[in-house]
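Asker: Quick check, what structure comes out for this input:
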Amino acid sequence: MTIALPPAMQQVVDRLLAFLAQDGCTDAQFDALAADLFAFQYANDEPYRRFCQRRGITPRRVAGWRDIPPVPISAFKDATLSCIAPAECERVFMTSGTTRGDVKGRNHHPTIAVWDLSMRSNFERHFMAGRARLPMFTLFPDESELQNSSLGRYLTLARRTFGTEGSRAYVSVAGGLEVDALCAALAQAQARGEPVAVLGASFSFVHLLDAMETRGLRFALPAGSRLLDTGGYKGQARALPLDAFYDALALGFGVPRDQCINMYGMTELSSQFYDAGNAVVPSVKVAPHWVRTRVLDPLTGAEMPAGQRGVLVHCDLANFNSATTILTEDVGVAVDGGFLLLGRAEGAEAKGCSLAVQEFLQAAQG
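Answerer: Next up is the predicted model:
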């Protein structure tokens, strides 16, 4: 369902689409658009405006993206962060609700066009490696089954845009993982010498590897084949250390570890981060030109020096309707070219994130 946008929002969308389509940007260009988007959200997103006012931040005090108050990611579970009424949005993505039961975070998208362009441009650069299309087998239900899943949209859009004929999902809500059908498709690709891409949630790969081991199966997929995993193991019965996980992928599929790409994303953002393979872990995550990342001490808000761990803050200009700047609950280290993702916040870091959530809720509720 495509909905006509208010004129002011349509202008924002048009400007963003052009910005995402251009080949990079200067820091000054990024700061200018970040400041303008902040002013738009400040004017139209009431819970966020109250939070900023509590911190004494107004559009006049924001010269660039580092000045924008980051919204704690858990706030998406407790407040409606949107510049227009949710009913007027083309798509609403919801989190899985694994950390607080049935309480789901929501990210509202007045038009899906910005999210889609962000996904396609970034995916083409960091995963396709110069190929126009590949046979794509995905380990997650199609978006037609999970309308509110950003991962469902992501994988369906990948198949639709970059997959060859015969690409499809091998997981469904009703039937689960179609192990035998997928293994048959992989065997056919191996016999033909045709490179393939297998993409899915990390825990789905673990289930698939277990099923392959039970069947005594290993593959030697043709050169040029690539794997993409995402999402970790939240709420799953079995987890593997990262090195063991990528060793198992390389052994099970015959794909070198430097062709095993991890995508780091979240429902609350509109863009994704990629690495250049996992020959070494942790691997450096990089962002497109419309995203910037800082590493903060969540207790003080101070930016950590390069090489010191802190909580990740992402400024994603494609997240134009809710909040561009998000305080995550993920720990990382800033390095040349991007950041290392180290895991979830614990101890003092987690306490700092919780205090930030409390501050947001107190401000948003007036």
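Asker: can we go C-alpha only for contacts and neighbour counts from here?
Answerer: Noted.
Asker: And the residue nearest the centre of this structure?
Answerer: Centroid-nearest residue in the chain: G265, 1.6 Å away (criterion: Cα atoms, centre = their mean).
Asker: before we go on, could you also do this sequence so I can check it against the first one:
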Amino acid sequence: MANFGVDTIFNIQNRKEFESLALKTFKFQYEHNTIYQTFCNHLNRSPKNVKGIIEIPFLPIQFFKSKQIVTATESPEIIFESSGTTGSSTSKHYVLDLNIYEKSYLKGFQHFYGPIEDYCILALLPSYLERQGSSLIYMADDMIKKSKHPASGFYLNNLKELKTTIEKLERSGTKTLLIGVSFALLDLIEQYRFTLKHAIIMETGGMKGRRKEIIRNELHTILKKGFGVNMIHSEYGMTELLSQAYSKGDGVFQCPPWMSVFTRDTENPLEILGVEKTGGINVIDLANINSCSFIATQDLGKTYKDDSFEVLGRFDHSDIRGCNLMAI
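Answerer: Got it, this is the predicted structure:
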């Protein structure tokens, strides 16, 4: 384990503390993650010559498809696996300590929304429920249990029951979080219309092959009208990360204190861009202490001065341009 306690990660108070801990994490993972060390050596980067966080190498996310990305030799408590189209390879995240994941999503949610016990949690995640190994299902299931509300639960194809539950919660003035995959939320409002004042509607993105992909603004406009709300919230997470960023509207995301997003040049993946410039999204997630905290994703986006960010789409090709020359 790293030479700092896990609680240190979740008690970061400011940017200076984040950057200091990120550099310590880089040193730890360079020394204990052989895949990451080989990758860093390939780029001539090591704790000896990395002095700031933008100099830290970001591991291309597709390494999670072909390598076991871990910083220790213990057996994992759980293996989270991404969804994949037929015949495609999937990412696997070998999680050595589920307690870290649980702390991350619970403290992250509380940071933005307050205590989980204040909410009734309704999860409309059919594409995730239909397969094994989803980190989102693990998180939603635990949040449902910790909410302790009798109406909290998963909904698969029982949309009529979900409609009845939402309306009952609305009449009683109960704070409600409906978290759902985009196509399922659209399915719901095509059958039923709502006018909600006490509910947060949170989309997790993706049509999962069930519907034609549409741009976020169009999706949110349709959902706002269907649910009768002013804003659609969003969750940004993935199998390879143990933390989530949240948007309270307009697709602008904020990270919890132990997570940060940068953008990289699409032609030169080692170059970190300034704010308001479109590039590939790089994530530092310090909760990934036992795998790799420095991930170059396949998403395109831009960052802003207040450390918020937007997700603008995905790279056209499955391999991020420029990463082939960094392959091990």
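Asker: Once they're superposed, tell me the TM-score.
Answerer: The TM-score (TM-score structural alignment, normalised by the length of the second structure) is 0.90; 326 aligned residues with a Cα RMSD of 2.5 Å.
Asker: Map the residue nearest to the centre of the first structure across to the second structure for me.
Answerer: Here G265 of the first structure is matched to G237 in the second structure, going by TM-score structural alignment.
Asker: Next up, the contacts around its match.
Answerer: G237 of the second structure makes contacts with 243-245, as judged by Cα atoms under 8 Å, 6 or more residues apart in numbering.
Asker: Not counting its own residues, what contacts stretch 91-100 of the second structure?
Answerer: If you take Cα under 8 Å, 6+ apart as the criterion, stretch 91-100 of the second structure is touched by 6, 62, 64-66, 68-70, 74-82, 239-240, 287, 290-291.
Asker: Tell me which of those residues fall in strands.
Answerer: 78-81 (DSSP state E).
Asker: secondary structure element for the equivalent of F28 of the second structure over in the first structure?
Answerer: Under the alignment (TM-score structural alignment), F28 of the second structure maps onto F40 of the first structure. Per DSSP states H and E, F40 of the first structure falls inside helix 27-44.
Asker: Show me what that helix is packed against.
Answerer: Packing partners of helix 27-44 of the first structure (3 or more Cα pairs under 8 Å, 6 or more residues apart in numbering; DSSP states H and E): helix 46-54.
Asker: So what touches the helix it packs on?
Answerer: By Cα under 8 Å, 6+ apart, helix 46-54 of the first structure touches 41-43, 58, 69, 71, 79-81, 323, 359-360, 363-366.
Asker: Please list only the buried members of these.
Answerer: Buried members of those, scored by 16 or more other Cα atoms under 10 Å, are 41-42, 58, 69, 71, 79-81, 323, 360, 363-364.
Asker: So which of the residues you listed is the closest to S121 of the first structure?
Answerer: Lowest distance from S121 of the first structure to these (Cα to Cα) belongs to A323, with 21.3 Å.
Asker: how about that closest one, what's its match in the second structure?
Answerer: With TM-score structural alignment as the criterion, A323 of the first structure pairs with C292.
Asker: Its match and V70 touch, don't they?
Answerer: Yes. Using Cα atoms under 8 Å, C292 of the second structure is in contact with V70, at 7.0 Å.
Asker: Now for the two: what residues contact both?
Answerer: Shared contacts of C292 of the second structure and V70 (Cα under 8 Å, 6+ apart): N33.
Asker: the helices in the first structure, which residues?
Answerer: Along the first structure, the stretches classed as helices by DSSP state H are 7-21, 27-44, 46-54, 75-78, 113-126, 150-162, 179-192, 202-215, 242-253, 348-364.
Asker: can you list the residues that contact the second one?
Answerer: Right, the one you point to is helix 27-44 of the first structure. With Cα under 8 Å, 6+ apart as the test, helix 27-44 of the first structure has contacts from 12, 48-49, 52, 58-59, 62-65, 68, 82-84, 290, 317, 320-324.
Asker: of the buried ones among the contacts of helix 46-54 of the first structure, closest to D330 of the first structure?
Answerer: Looking across those and measuring by Cα to Cα, the closest to D330 of the first structure is V71, at 13.9 Å.
Asker: That closest one corresponds to which position in the second structure?
Answerer: Matched to the second structure by TM-score structural alignment, V71 of the first structure sits across from L59.
Asker: again, but for E178 of the first structure
Answerer: Aligned by TM-score structural alignment, E178 of the first structure pairs with N158 of the second structure.
Asker: okay but the match of V71 of the first structure is in contact with I284, surely?
Answerer: No. Using Cα under 8 Å, L59 of the second structure is not in contact with I284; the gap is 10.4 Å.
Asker: joint contacts of these two?
Answerer: With Cα under 8 Å, 6+ apart, L59 of the second structure and I284 have common neighbours 294-295.
Asker: about what we covered before: okay, the angle between the helix holding F40 of the first structure and helix 46-54?
Answerer: Orientation check (axes from the mean of the first three to the mean of the last three Cα atoms, to 10 degrees): helix 27-44 of the first structure against helix 46-54 gives 110 degrees.
Asker: ok and helix 27-44 of the first structure relative to helix 7-21, angle-wise?
Answerer: With the same axes, to 10 degrees as the basis, helix 27-44 of the first structure and helix 7-21 are set at 150 degrees to each other.
Asker: which parts of helix 27-44 of the first structure are buried?
Answerer: 30-42, 44.
Asker: Grab the longest strand from the second structure for me.
Answerer: Identified as the longest strand of the second structure according to DSSP E is strand 294-303.
Asker: Distance from the chain centre to it, please.
Answerer: What separates the centre of strand 294-303 of the second structure from the centre of its chain is 11 Å, taken as Cα atoms, centre = their mean, to the nearest Å.
Asker: Relative to the first structure, what is the average displacement of that strand?
Answerer: Once the two models are superposed, strand 294-303 of the second structure sits on average 1.0 Å from its counterpart in the first structure (mean Cα distance after the TM-score superposition for the first structure).
Asker: circling back: what separation do you get for the match of F28 of the second structure and G101 of the first structure?
Answerer: 33 Å (Cα to Cα, to the nearest Å).
Asker: which one in the first structure is aligned with L325 of the second structure?
Answerer: That one, L325 of the second structure, aligns with E359 by TM-score structural alignment.
Asker: who touches that match in this structure?
Answerer: F51.
Asker: right, and G133 of the second structure touches E81 too?
Answerer: Yes. Assessed by Cα under 8 Å, G133 of the second structure is found in contact with E81 at 5.1 Å.
Asker: quick one: which of those two has more around it?
Answerer: A count of neighbours by other Cα atoms under 10 Å puts E81 above the other of G133 of the second structure and E81, at 21 against 18.
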